[in-house]
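K.L.:
need the 3D shape of this:
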Amino acid sequence: MTISLEQAQTIVAAGLAEGRKLGLKPISIAVLDPGGHLVAFAREDGSSNLRPQIATAKASGALALGVNSRVIGEMAIDRPTFINAAAGLNAAGIVPAAGGVLIRDAGGKLIGAVGVTGDLSDNDELCALAGIAAAGLSA
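P.N.:
The predicted structure is shown next:
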C-alpha cells in the first residue's frame, strides 16, 4: 500500500492550515510515496524559491534513512561525514533538520513521508504532524 492522492492532499491542506493558525512564515509542503515520488505539493505565496527542493529533501531523506529528519539532524552532529555522503547519494538530497516525517498507515506500514519548510524547523514539524493526523494516519 502507498499513500493515496486524497490522503496526500489532506496532509498538505491541513499542514497549511496549521501554519496559518500558528501565524508562521509562508510554508511549503511535499508529500512523497515510499519510493520517493512526489504525490502532492503546495507552496504558499511569499515562499522563497528553494522551498520546493528543501521540503522534498526533508521527506526524501527521511525515506532514505528510515528516520524522521529531526533524527537525521541529531545524527549529523555525531556523524557529519556520513550524512554529507548520504546526501550526495540521494538524488533529492537530505536536509538534516526537523520537518521531514515518515507516514504510516493504521497497521504501522510505511506509506510515504511529508516534508515541510519555511519557518523554524520545530514549527515545520508541527505542520507535518498536523497534516498526518488530519489524514487519519500516524507519524
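K.L.:
hey, let's count contacts and neighbours off CA atoms from now on
P.N.:
Fine.
K.L.:
show me what secondary structure element comes after the helix or strand encompassing residue 6.
P.N.:
Using DSSP states H and E, the element containing residue 6 is helix 5-22. Next helix or strand after helix 5-22 toward the C-terminus (DSSP H and E): strand 28-32.
K.L.:
one more to line up against the first:
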Amino acid sequence: MSRKLTLAAAEKMLDAAKREAQKIGHPMNIAVVDAGGHLVAFARMDGSIFASVDISQRKAYTAISLKLQTRLLGPLTQPGAPLFGIERNSGGLVSFAGGIPLTDEQGEFVGAIGVSAGSVEQDQQVAEAGAAAFSG
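P.N.:
Below you'll find the model as predicted:
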C-alpha cells in the first residue's frame, strides 16, 4: 500500500521539524504541501521571522513543482546557467536550501516540506528532520 500525505503525517513532520529547530535553538516557519502544492499543514514557531512564512511555503511548492530539493536549484539559476531567472519568471520559485519533495514507497511524489527563518544550512537541517519523519 502506498503511503499518503495525510494531515496526521504532515503534523508528525511538523513535530519532528520543530524538535530539530528547538535543538539548534532557532525558531522556524515550516510548511507541508500535497502533490499539487496545496498547503496541508503549517507551523510558525514563536519568534520566527514573519518574512519567512511565505518563503517556507514557496520552498515546499518549489520542491514538489520541480520534484527536487531546492538546494539543488542554486547552481542552475546563476547567471549563464540553464535556469537563470526561473524564480523571477515562474510565480516565485525558491532556489536555495530548505525545500524537500516527499515520495512514497513506490517513488511517487506525494508532497513536500519547506522550512525558512534560519541560515540556508539550518533550514535544510530542519527540513531534513521533517522529511525523515515522513519516510521513517
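K.L.:
circling back: which elements pack onto the helix holding residue 6 of the first structure?
P.N.:
strand 28-32, strand 38-43, helix 121-134 (3 or more CA pairs under 8 Å, 6 or more residues apart in numbering; DSSP states H and E).
K.L.:
quick one: average offset of the first one versus the second structure, please.
P.N.:
Per the superposition on the second structure, strand 28-32 of the first structure and its aligned residues are separated by 0.3 Å on average (mean CA distance after the TM-score superposition for the first structure).
K.L.:
using the three-state scheme, assign the residue lying closest to residue 111 of the first structure once chain neighbours are set aside.
P.N.:
Closest residue to residue 111 of the first structure apart from its sequence neighbours, by CA to CA, 6 or more residues apart in numbering: residue 2 at 4.5 Å. Per DSSP: H, G, I helix; E, B strand; the rest coil, the secondary structure class of residue 2 of the first structure is coil.
K.L.:
that older thread, against the second structure, where does the helix holding residue 6 of the first structure fall?
P.N.:
Under TM-score structural alignment, helix 5-22 of the first structure corresponds to residues 7-24 of the second structure.
K.L.:
so which bits of that stretch are buried?
P.N.:
9-21 (16 or more other CA atoms under 10 Å).
K.L.:
which of the residues you listed lies closest to residue 91 of the second structure?
P.N.:
residue 10 (24.3 Å; CA to CA).
K.L.:
and the closest one, how far from residue 51 of the second structure?
P.N.:
For residue 10 of the second structure, the distance to residue 51 of the second structure (CA to CA, to the nearest Å) stands at 22 Å.
K.L.:
what's the average distance of the single longest strand found in the second structure to the first structure?
P.N.:
As assigned by DSSP state E, the longest strand anywhere in the second structure is strand 109-116. Compared with the first structure after fitting, strand 109-116 of the second structure has a mean deviation of 0.5 Å; criterion: mean CA distance after the TM-score superposition for the first structure.
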